[in-house]
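> Predicted model and sequence below, questions to follow.
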Amino acid sequence: MNEALLLTKKTVEFRNSYPELIAQWEMQIGHGNCHPDLHFCLTLVDDFPYLNAYLRSIDYLFGFTINAYIIHSNWQRDFIESGYSGNSALELANHEIQLTYNALNESEAIVKDPKAKIYRNILA
């Protein structure tokens, strides 16, 4: 499994275009004062024990959260452009990110990762 989970072409382009913003988001996550959507992407990981353990075992929780937030924001924008209201777009983006987290959480590579198993046992 690649550590660069959720690094789509659009995510990479965004990261390359806005490195200062990425650094700001990393600081916000580290200090616990991030805005609601970024906080949602971070705290949602707690609901997926295998994914959470895997991310912690490779020290990639912040990077993953930022990747997820960029994707989440893109979904919101796309839903709004498709005619959904702001609230509906947010709920749809939330649902999509939950489906993504669930698919990763249940992936064989994450479930069977030996280092992640140790972290999962510690976090349980």
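Sure, I can see it. All figures in this text were calculated on a predicted structure; none of them were measured in a lab.
> C-alpha only now, for contacts and for neighbours.
Fine.
> Where do the strands of this protein begin and end?
In the chain, no strands are defined using DSSP state E.
> any idea how far residue 99 is from the spatially closest residue to residue 14 that is not a sequence neighbour?
What sits nearest to residue 14 in space, not counting adjacent residues and going by Cα to Cα, 6 or more residues apart in numbering, is residue 70, at 7.8 Å. Distance from residue 70 to residue 99, counting by Cα to Cα, to the nearest Å: 16 Å.
> okay, these two: which has more neighbours?
Shown here are residue 70 and residue 99; by other Cα atoms under 10 Å, residue 70 has more neighbours (24 against 12).
> The residue lying farthest from the centre of the chain and residue 115, how far apart?
The C-alpha centroid of the chain is most remote from residue 83, which lies 25.0 Å away (Cα atoms, centre = their mean). Residue 83 is 44 Å from residue 115, where distance means Cα to Cα.
> another one to put next to it:
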Amino acid sequence: MNGTLLLTRAVVEFRNSYPELTAQWERQINSGNSRPDLHFCMTLLDDYPYLDSYLRSIEYRIGFAINAYIIHSDWQREFIGSGYDYNLALELANREIQLTYKALNDSEIVTEDPKAKVYHDILANARSGTF
């Protein structure tokens, strides 16, 4: 499995079992009309510039966000199953996704990818207005 893209066995099995749902989520992201948790998983990438650049360089940003959303939902369900109320379970799942994104953002696979470095520089210049 590819941990960098959050392609765990559970995510792959979910995606294979529900391809129509995955396609619906892709359409929701593209239209800017996604559920709050899916929107969170997508927009959180903006806080992790190396990970964001890496995902753009391999054209997998939306796929990654969907994988994160599946994992996020699993964590939420596990926290609720452990007795946490919905709001705390959501907060804990959000925190876990943030820690996952940070770990990937800081990983050598992401920070040392040559194509991603180019995207990172382009995005950094665009954000700073130096173009």
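Done, it's in. Bear in mind that the values here come from a model prediction, so they are computed numbers and not experimental data.
> TM-score of the superposed pair?
The TM-score (TM-score structural alignment, normalised by the length of the first structure) is 0.96; 123 aligned residues with a Cα RMSD of 1.1 Å.
> about what we covered before: now do the same for the residue nearest to residue 14 of the first structure: its match in the second structure.
If you follow residue 70 of the first structure across to the second structure using TM-score structural alignment, you land on residue 70.
> Settle this for me: residue 48 of the second structure is touching residue 101, isn't it.
Yes: counting by Cα atoms under 8 Å, residue 101 is a contact partner of residue 48 of the second structure at 7.0 Å.
> Those two: which is more packed in?
residue 101 (23 against 17).
> What distance do you get for the residue nearest to residue 14 of the first structure to residue 121 of the first structure?
30 Å.
> Ok, residue 114 of the first structure next?
11 Å.
> Quick check: neighbours shared by these two?
Counting by Cα atoms under 8 Å, 6 or more residues apart in numbering, no residue touches both residue 114 of the first structure and residue 121.
> what sits against residue 90 of the first structure?
By Cα under 8 Å, 6+ apart, the neighbours of residue 90 of the first structure are residue 76.
> Neighbours of residue 124 of the first structure, how many?
There are 7 residues near residue 124 of the first structure, going by other Cα under 10 Å.
> what does stretch 99-110 of the first structure rub up against?
1, 45, 48, 49, 50, 51, 54, 111, 116.
> can you redo those residues as TSV with distance to residue 61 of the first structure?
As requested, the contacts of stretch 99-110 of the first structure are exported to TSV (distance: Cα to Cα, whole Å):
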residue	distance to residue 61 of the first structure
1	15
45	9
48	13
49	13
50	13
51	10
54	9
111	16
116	13
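> out of these, which is most surrounded?
Counting by other Cα under 10 Å, top hit in these: residue 54 with 28 neighbours.
> That residue and residue 112 touch, don't they?
No: look at residue 54 of the first structure against residue 112 with Cα under 8 Å: they stay out of range, at 9.7 Å.
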